[in-house]
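Chemist: Sequence first, predicted model second:
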Amino acid sequence: MSSEAPDPSDVEARTVETVRIEDEMEQSYIDYAMSVIAGRALPDVRDGLKPVHRRILYAMHEMGVTSGSSHRKSSSVVGETMGDYHPHGDSPIYDALVRMAQDFSMRYPLVDGQGNFGSMDGDPAAAARYTEARMAPLAEELLTDIEKDTIDFQPNYDDRLQEPTVLPSAFPNLLVNGSSGIAVGMSTNIPPHNLGEVIDATVELIENPEATVEDLMEHVKGPDFPTGANIVGRDAIYSAYKTGRGRIRVRAEFEVEEWKPDRDRIVITEIPYQQNKAKLVERIAEDVNEGEIEGISDLRDESDRNGVRIVVELKRGANTEIVKNRLLENHLERTFGVINLALVDGQPQVLTLKETLEEYISHRREVVRRRSEHDLAEAEDRAHILEGRLKALDIIDDVVDLIRNSEDRDEARTGLENEFGFSEAQAAHIVRMQLGSLTNMEAAELEAEYEDVQDEIEYLTSILENESKLLGVIKDELRAIKDEYDDDRRTSIIEDVGTVTHEDLIPEEEVLIVMTEDDYVKRMPVSNFDPQGRGGKGIIGCDVKEDDRVTTVFQANTHDYLLCFTNQGQVYQLKAYEIPEMGRTARGKSAVNILDLDPGEELTAIVDTDAFGDDEFVTMVTRHGYVKRTRGDEFDNILTTGIIAASLEDGDELVDVEVTDGTNDLVIGTEQGMTIRFDETEARAMGRNARGVNGIKLEGDDAVAGLVATTEADERALLTVTENGYGKRTLLSEYRTQSRYGKGLIDIKTEERNGPATALKAVAPDDQLVIMSERGQIMRTRASEISTVSRNTMGVTVMDVEAGDAVASVDVLSVDVDTEESD
């Protein structure tokens, strides 16, 4: 007979099934997902534990590592758990054990750790061989009565042992300690709560099954995090309890102290749950170094074993409210996303607060019922034995004679059953009785014990027969646990006075916005620049690159909405504070990081939308002399990618923009010093996509330099400044109104000394000006410093421009800007 194995190709399969690979993949993935969901990632609603935590506690229970025993090496606990119940590697088991021992992770730690179990700074725990652990007293309450058939057991992974499917859980651990985990396609994030509050709510629901979430919230005020801090607002808490999902804002606890004259410090004593303290301090320091948060002089972490203490010292004169709000927006406030997802009968389910407590009460009802049945069976067995002993005492002489005359124990036991009617259990017990138990004192004790057992049987029977009494037992046991372990609430709930927005954190101040040809942009406080006399050189206002030049300087308030017009006829909208604030010598930040500019697109004009009123127009002029008016409301909804403000012919560019009201005259000035004034209504209002109409007839290579809106009663002067730093003021009344599209009148002589005109502004004598050169020099002066002369003159030196430099832009400061020199 051949011993060779048969050729596999000759062996026929018993059955062959044809399945679609999509169906097989789908079913296999579902099986895998459910394995992760039920076997690892999600807690059971009844005891609030995931399998790994349940197995760790049960292993410690079996090892006798209770709160009353000595500590055992964590590696020993991990080894027992891994070897007997959880064959998934020692690292995840130890990580779970460590978390159950961390008082900053668990509201009520279930493991009493000894050694280095990590810190709020993210420091890892020492290796398992260096730390020791035992069960915390509260953890034993989760296992109370586990030996009384209160819960079901299942075979362990290799069928050698039995492990519990759930723990009896004498308190609602799911809510008390919370849970978090990520399964396949779902996740859970349940916050911890105060033990006493949860127990009170559970008792309330037992007494009043019709209680609403609002009723339960009379007891459960909200989550109670181990690290304290504050929950902002109650609406989010109610939403989370009502629906099972919600977003709760958690804010650090801090106070402002005056530690030196005119200097405050912010002391942080509690931080949001699960926030890494060391990284928090590090991120604050980074923001200070990068200029995101100003006014901080020193930052220290003075935390110790007694608690958190982070000290933020402020500079003299710093605005404490602004620094505090910046810290709140970026660092001291976090959102805790509540997802109250747990396993109910092995299936994941999002639960409300009431449903969670109802499931727990149902579990405890089953535990108490099974425990009562177990205790009742034992009590009845004991009563049966006691009845036999008492009966034997009544006929003790006959019993002793029968036993003495029997050959062995079996014959004595049989004789007792047959002669006197004892049961098998009673006979066996009587045979094992000692002679000392026949005294009168023993008989009295038996009588007393029998009465006690009968009382116990009656009590247990009443529990099983009376639902309200069973629920009363649950309530009493919950109250006993509350009396034993309750503590004060750590997390406070403060009123929501409104979300801190980024705008709230920005102080309102007048700033200068500077833009360059290469689209670098920044803002600087106007107060950085003191007024100077006419003809000064100014000071450095921007460090431009060698091949770049300043194109525009513009004054705005940090809270203004700005319409930013580009040379290509596009318009964008942004808040002034979105432009980064930088020092005088900084180059600025690329505008492409703020606005979605196309290649070659440059900002040429900015309009403050606060200037808009009803029935107003955005009036634009191009380099080739076209004028267009568009109603202001067409610029109300501007996309982040910008919208078209004007259509341009090839080679043309948008130069300047004014806001008009339909009653203005328009004054257009050119680089060669010509001006024309005409009624704005001569340029009819058009849509955004229109090109516009001719405004001024240009000669040769002349081009438009600027636009001014004025009225017949306007007593201001037209300020014209040339590239070489010369300029003059001429009363606007000297510019007579003409028809649109004429050559205009001579405004200023633009010979070699002056250079081309670069800016036109309408100014009053008390106005202040900001003049900026292409190389970044900036000068603040008063309009009254510049002479008022007639048209067709040379003007005077306004700014001393160095060789190779030129005036780039001029802007008029608003009258409310502080004119005092800065300190």
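Modeler: Everything's here; your move.
Chemist: going forward, measure contacts between C-alpha atoms and count neighbours the same way
Modeler: OK.
Chemist: how deep is Gln777 tucked in, by neighbour count?
Modeler: Gln777 has 26 neighbours, counted by other C-alpha atoms under 10 Å.
Chemist: gap between the closest residue to it other than its chain neighbours and Leu402?
Modeler: Spatial nearest neighbour of Gln777, chain neighbours left out: Ile540 (4.6 Å); criterion: C-alpha to C-alpha, 6 or more residues apart in numbering. In this structure, Ile540 and Leu402 are 122 Å apart, going by C-alpha to C-alpha, to the nearest Å.
Chemist: Kindly report the same for Glu358.
Modeler: Counting by C-alpha to C-alpha - Glu358 and Leu402 are separated by 59 Å.
Chemist: Looking at these two, which is more packed in?
Modeler: Neighbour comparison, Glu358 and Leu402: the larger count goes to Glu358, with 19 against 16 (by other C-alpha under 10 Å).
Chemist: another structure for you, compare them:
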Amino acid sequence: MSETLPLQDYTEKAYLDYSMYVILDRALPHIGDGLKPVQRRIVYAMSELGLSAASKHKKSARTVGDVLGKFHPHGDSACYEAMVLMAQPFSYRYPLVDGQGNWGSSDDPKSFAAMRYTESRLTVYAKVLLQELGQGTVDWNPNFDGTLSEPALLPARLPNVLLNGGSGIAVGMATDIPPHNLREVVNACLLLLDKPDAETDELLEHIKGPDYPTAAEIITPADDLRSMYEKGGGSVRMRACWNKEGTDIVITDLPYQTSGSKVLEQIATQMRAKKLPMVSDLRDESDHENPTRLVITPRSNRVDLAQLMLHLFASTDLERSYRVNMNMIGIDGRPRVRNLRETLVEWLEFRRQTVTRRLEWRLAKVLDRLHILEGLLVAYLNIDEVIEIIRNEDEPKPVMIARFGISDIQAEAILNLRLRNLAKLEEFTLRAEQDELEDERDYLESLLNSPELLSNLIRDELREDAETYGDDRRSPLIQREAAQQLDQTALLPSEPVTVVLSKMGWIRAAKGHDIDPESLNYKTGDSFCSAAHGRSNQQVILMDSTGRSYSLAAHTLPSARGQGDPLSGYFTAPANAVFEHALMGLDKQYFLMVSSLGYGFVCQFSDLQSRTKTGKASVSLAKGAKLLTPQAVASVDDDYIAAVTSAGYLLLVKASEVPQLARGKGNKLISIPPAKLKSGEESVVSVVALPEDAKLVVHAGKKYKVLQGEALKEHLGERGRRGKLLPKGYQNVSRLEVQS
């Protein structure tokens, strides 16, 4: 007979079952012992194999085989990886497994040898979890096939869930619990035992923050740590430690789970991309004596090392942030995110229950032994009669029970005595043991009947374990300024360069400003087009014949010793567009953009910059119009703008009359009759920005005329006017030039 279920009901039940299994039996640690099931089974299986800290190491494959065969029917590689994690001192704050062989390195945690090669045993600290296991402290469950029993929890004497932390991803929830310092956590527990209503701020006087198995600095502000502990979630930021040796930077401690080789690769990538010109060399000097020693050599002693490191903290794994989500399974078997106080209070409740069960188990053992001792004393006082009953009776037990008024257990204990022990059965020895056990009984009962005395016992045991297993904090908590990547220009050396653009669109950069661009070597059929003077840490703006602008970093350009690179490899310009102008300047510097039709505006250098390969439409050019050479404007308030047409009309206007725009067509600077514009008979041939006391040089072929003072002011007028005609012989103007 088959059962039919709707697919929706079946899938819902199957997924919920799977979800609960993953949450409760795989991914989340229990608040009691701080372990996931696979970790708990590994530790228990090793203890069953006798692999204590005092024993010899045994092959890890033997442990993994026992775990899989007896308790955890899953993959051997996953089980072994969980075991490796508990053995790595750079992964676990207080390792539970003592490994021998290759167990991986902090540089590559997964470089461990196969389990058939490595050997292992439990660490001394693992005794914290196993010490009270056989004392009635925990419940036992059948294993997966019902042939063996395994502990549901381990009776941890310390809050291991906070000491070693843990991470895991379940279904619909995850956990990320950071490790902490044993002494600090114990001190917080002692505070709660003395003052159960202590608030988080009081606990944080003892627990300063997480304590990772690395000496890298925790730079999270104290307020953020307080918020994290109050909510049970947040983040922790760690930063590598470094010091200066000579002129070198030496990195000695990396953040938790950070690979030194990866950090070196991240820095090397920036160096290859010319984003770290102040770094000349990079090397790894790590060895057995110095597990982490990364050396960065600056290019010169003028480099600000602190500023360089702040950039590296922001751009590499030398500084990392770790998510905190204190999600764990509680005593009630339910997963929940707990804050610091809730975690410690609940663990202390677990510890109280564990100690109570241990005391009750021991009390039961003591009472059982006292009961037997009472029977043995009866036998001692009536030894001859006991021997006679045993010798003559076929069923001596009921006869003894009836004769001496003893219990079945006492009678069985008497019958189990060996003959040679009868001679030793001295009343003094029995009464001494009885007195000792009665004292222990009274002590145990007083503990069980007094919560205060029970708390004192828990307090003493916590202090004892802190003394035995505690150590100093490894991760210092230090307030640091926030790391931020340096601006690209700040990272680059500031050297004078001359950027040269050819008519065929090839670009290159020469060091210095004393370069004659026209004397450089050009490809056959190519020649000089435009040049710009600036610094190597500045941007270069390229303007094409359609009015689009494009940006390039000057330091990325090829050397002028060659013939350069084609701009088509950098940008995607419109069809038939030609690169005509190269500009360099500061972001806030003003430039005058004017078309051959006489329209123009003033914009800042930053307005022309583009982040895309296709550039940006900066100047709107009408059909047939050309963009004249852009001119730098020193002051938009005090300078003058001089514009001259092909017919020899010169107009001088105040720069303040020219509109300031980020992009566009602009306003008319100089007027040209529409008919002449339409026919192309007349156009604007040159514009310059003229400081107030400067001279204007008008070039007409090989002749030139210098205008200054009153002669220059004759051409001063309002924007949009026709201007005044230059003297005969100078009307065929080729260009204007400023002479200071």
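Modeler: Looks like it arrived, so ask away. These figures come from a predicted structure and were not determined experimentally.
Chemist: how about His340 of structure 2, what's its partner in structure 1?
Modeler: Residue 340 of structure 2: Leu, not His. Aligned counterpart of Leu340 of structure 2 in structure 1: Leu353 (TM-score structural alignment).
Chemist: Can you tell me what Asn181 of structure 2 aligns to in structure 1?
Modeler: Correspondence of Asn181 of structure 2 to structure 1, assessed by TM-score structural alignment: Asn194.
Chemist: Now the residue nearest to the spatial centre of structure 1: which helix or strand?
Modeler: Central residue of structure 1 (C-alpha atoms, centre = their mean): Thr335, 3.2 Å from the mean position. Assigned by DSSP states H and E, Thr335 of structure 1 falls within strand 333-339.
Chemist: Determine the set of other helices and strands touching that strand.
Modeler: strand 187-190, strand 245-251 (3 or more C-alpha pairs under 8 Å, 6 or more residues apart in numbering; DSSP states H and E).
Chemist: Kindly name the residues of structure 2 that line up with that strand.
Modeler: Counting by TM-score structural alignment, strand 333-339 of structure 1 pairs with residues 319-325 of structure 2.
Chemist: quick one: the matching stretch to structure 1 mean distance?
Modeler: Here stretch 319-325 of structure 2, set against structure 1 after superposition, deviates by a mean of 2.3 Å using mean C-alpha distance after the TM-score superposition for structure 1.
Chemist: Give me the contacts around that stretch.
Modeler: Under the criterion C-alpha atoms under 8 Å, 6 or more residues apart in numbering, residues 174-178, 228, 232-240, 255, 313, 337 lie in contact with stretch 319-325 of structure 2.
Chemist: tell me the SS of Ser91 of structure 1?
Modeler: Applying DSSP: H, G, I helix; E, B strand; the rest coil to Ser91 of structure 1 yields a three-state assignment of helix.
Chemist: now the one 3 residues further on
Modeler: On the three-state scheme (three-state DSSP), Tyr94 of structure 1 is labelled helix.
Chemist: what's the single longest helix in structure 2?
Modeler: Determined from DSSP state H, the single longest helix within structure 2 is helix 340-381.
Chemist: now stretch 430-438 of structure 2: which residue numbers in structure 1?
Modeler: With TM-score structural alignment applied, stretch 430-438 of structure 2 matches the range 446-454 in structure 1.
Chemist: quick one: the strands in the stretch 101-250 of structure 1?
Modeler: Per DSSP state E, counting those that start in this stretch, the stretch 101-250 of structure 1 carries strands over the ranges 111-114, 132-135, 153-155, 162-164, 179-182, 187-190, 230-232, 245-251.
Chemist: After alignment, which residue of structure 1 pairs with Ala78 of structure 2?
Modeler: Mapped onto structure 1 by TM-score structural alignment, Ala78 of structure 2 lines up with Pro92.
Chemist: do the same with Lys208 of structure 2
Modeler: Aligned counterpart of Lys208 of structure 2 in structure 1: Lys221 (TM-score structural alignment).
Chemist: tell me the contacts of the residue nearest to its match when sequence neighbours are not counted?
Modeler: The shortest distance from Lys221 of structure 1 to any non-neighbouring residue, by C-alpha to C-alpha, 6+ apart, is to Glu197 (7.6 Å). Glu197 of structure 1 is in contact with 219-221, counting by C-alpha under 8 Å, 6+ apart.
Chemist: now Glu197 of structure 1: how far from Ile668 of structure 1?
Modeler: 75 Å.
Chemist: again with Glu649 of structure 1
Modeler: 19 Å.
Chemist: Val232 of structure 1: neighbouring residues, count only.
Modeler: Using other C-alpha under 10 Å, Val232 of structure 1 has 22 other residues around it.
Chemist: any idea what it aligns with in structure 2?
Modeler: So, by TM-score structural alignment, Val232 of structure 1 is matched to Ile219.
Chemist: got it, and Ser67 of structure 1?
Modeler: Ser67 of structure 1 maps onto Ala53 in structure 2, by TM-score structural alignment.
Chemist: same question, Gly472 of structure 1
Modeler: In structure 2, the residue equivalent to Gly472 of structure 1 is Asn456, according to TM-score structural alignment.
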